[in-house]
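**Q** my questions concern the predicted model and sequence given below.
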Amino acid sequence: MPVSYSKDLRERVIRAWKAKEGSQRQLAQRFKVSLSFVRNLLSQYRTNGQIEAKRRGGYQKPTIQNEHLGFIQSLVEEKNDLLLRELCDRYAERTGISVSISTMHRAVEKLGLRVKKKSLCQRARYPKSTRIKT
């Protein structure tokens, strides 16, 4: 995975640009970086005065907030044989937020609880004797 250029290099590029030691293209060649890096760095510097690298990667806020975990725990304790799909449906009814089964599974795991994964009708369709063994 690529790494951001050091703060020292960024400072040297900015100092050279301020001292008018060459064009953006010449600065890129001098410091052995791409022209787009120099352009973006100068643009960022002019806009907000910062030269630090931007934060890499994104942070996605969890769909199920911590304050809703208590509600999920009460649903499971109330009726512990709920399927994950049923738990998702009840969560959506109460909060108005629709979540996937895998999201609900992660929330249940975070709470250290266990729920059913398959309904009886799903198990009846595939009895153990007819399952393919690997």
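**A** Here it is on my side, so go on. Keep in mind that what you see is a predicted model, and the values were worked out from it rather than measured. Residues are numbered from 1 along each chain as shown.

**Q** C-alpha only now, for contacts and for neighbours.
**A** Fine.

**Q** hang on, R39 packs against Q24?
**A** Yes - using Cα atoms under 8 Å, R39 and Q24 qualify as a contacting pair, with a distance of 7.0 Å.

**Q** which one of these two has more residues nearby?
**A** When R39 and Q24 are compared for neighbours, Q24 comes out ahead with 20 against 14, by other Cα atoms under 10 Å.

**Q** now do the same contact list for the residue nearest the centre of the chain.
**A** With distances taken as Cα atoms, centre = their mean, Q60 lies nearest the centre of the chain, 3.9 Å away. Contact analysis of Q60 by Cα atoms under 8 Å, 6 or more residues apart in numbering lists nothing.

**Q** could you report the neighbour count for G112?
**A** G112 has 9 neighbours, counted by other Cα under 10 Å.

**Q** could you do K79 as well?
**A** Counted with other Cα under 10 Å, the neighbours of K79 add up to 11.

**Q** take the one below as the second:
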Amino acid sequence: MPVPYSMDLRWRIVQACARGTQSQREVAEYFQVSLATVENILRLYRRAGDVSPRKPDHPGPPARLDDKARAQLRRFLEKQPDMTLAELRQQLVRDNGPLVSTSRICRVLQEMGLRRKKRQYMPANGTPRGYVRSGGGITRK
């Protein structure tokens, strides 16, 4: 997410435009910002009398995995460290936790710095693999 311009810079842009000795384009070039930035700051100043950056209209949905759910995940992995993401998800739902995707659980575990089992157990294939030693090395049958 981009960082808003400093309040000092915003007020200097307003003052430079208020003097009327330079065009908005020249002010933008002088302060090395875009013309749209100068226009937006001046619009904010005219409407609100202030140049503070606007707060986002919608900050996004609240986190579904709160501290309680994160603590549950940590306990599950301490008790059984080889649980897969799907098993963690099922256990979380069983313990009245939120219903979230396995990819979300994966991201949360990464944020928490926890390791996890990467794959589900796969039984050995019924077809035996044979290898033959030849003069040049080992080859597959």
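**A** Sure, I can see it. All figures in this text were calculated on a predicted structure; none of them were measured in a lab.

**Q** ok, back up a step: check which helix or strand the residue nearest to the centre of structure 1 maps to.
**A** Assigned by DSSP states H and E, Q60 of structure 1 falls within no helix or strand.

**Q** now it: how far from R114 of structure 1?
**A** Plainly put, Q60 of structure 1 is 25 Å away from R114 of structure 1 if you go by Cα to Cα, to the nearest Å.

**Q** do L41 of structure 1 as well
**A** Distance of L41 of structure 1 to R114 of structure 1, given as Cα to Cα: 50 Å.

**Q** equivalent analysis for K18 of structure 1, please.
**A** Taken as Cα to Cα, the span from K18 of structure 1 to R114 of structure 1 is 62 Å.

**Q** among those two, which residue is more densely surrounded?
**A** With neighbours defined as other Cα under 10 Å, K18 of structure 1 and R114 compare such that R114 has more, 14 against 10.

**Q** isn't that one up against R106?
**A** No - using Cα under 8 Å, R114 of structure 1 is not in contact with R106, being 10.8 Å away.

**Q** quick one: average offset of the helix or strand where S36 of structure 1 lies versus structure 2, please.
**A** Using DSSP H and E, S36 of structure 1 falls within helix 35-48. Aligned to structure 2 and superposed, helix 35-48 of structure 1 gives a mean residue distance of 1.9 Å (mean Cα distance after the TM-score superposition for structure 1).

**Q** same for that helix, what does it pack against?
**A** Judged by 3 or more Cα pairs under 8 Å, 6 or more residues apart in numbering; DSSP states H and E, the packing partners of helix 35-48 of structure 1 are helix 7-18, helix 24-30.

**Q** that's a strand at R115 of structure 2, yeah?
**A** No - counting by DSSP: H, G, I helix; E, B strand; the rest coil, R115 of structure 2 falls outside a strand, being coil.

**Q** measure the closest residue to it other than its chain neighbours to L77 of structure 2 for me?
**A** Closest residue to R115 of structure 2 apart from its sequence neighbours, by Cα to Cα, 6 or more residues apart in numbering: L109 at 7.1 Å. Computed as Cα to Cα, the L109 of structure 2 to L77 of structure 2 distance reads 10 Å.

**Q** residues that sit against both of those two, list them.
**A** R116.

**Q** helix or strand right after the helix holding S36 of structure 1?
**A** Using DSSP H and E, the helix or strand that follows helix 35-48 of structure 1 in sequence is helix 66-78.

**Q** mean deviation of that following helix from structure 2?
**A** Relative to structure 2, helix 66-78 of structure 1 is 2.5 Å off (mean Cα distance after the TM-score superposition for structure 1).
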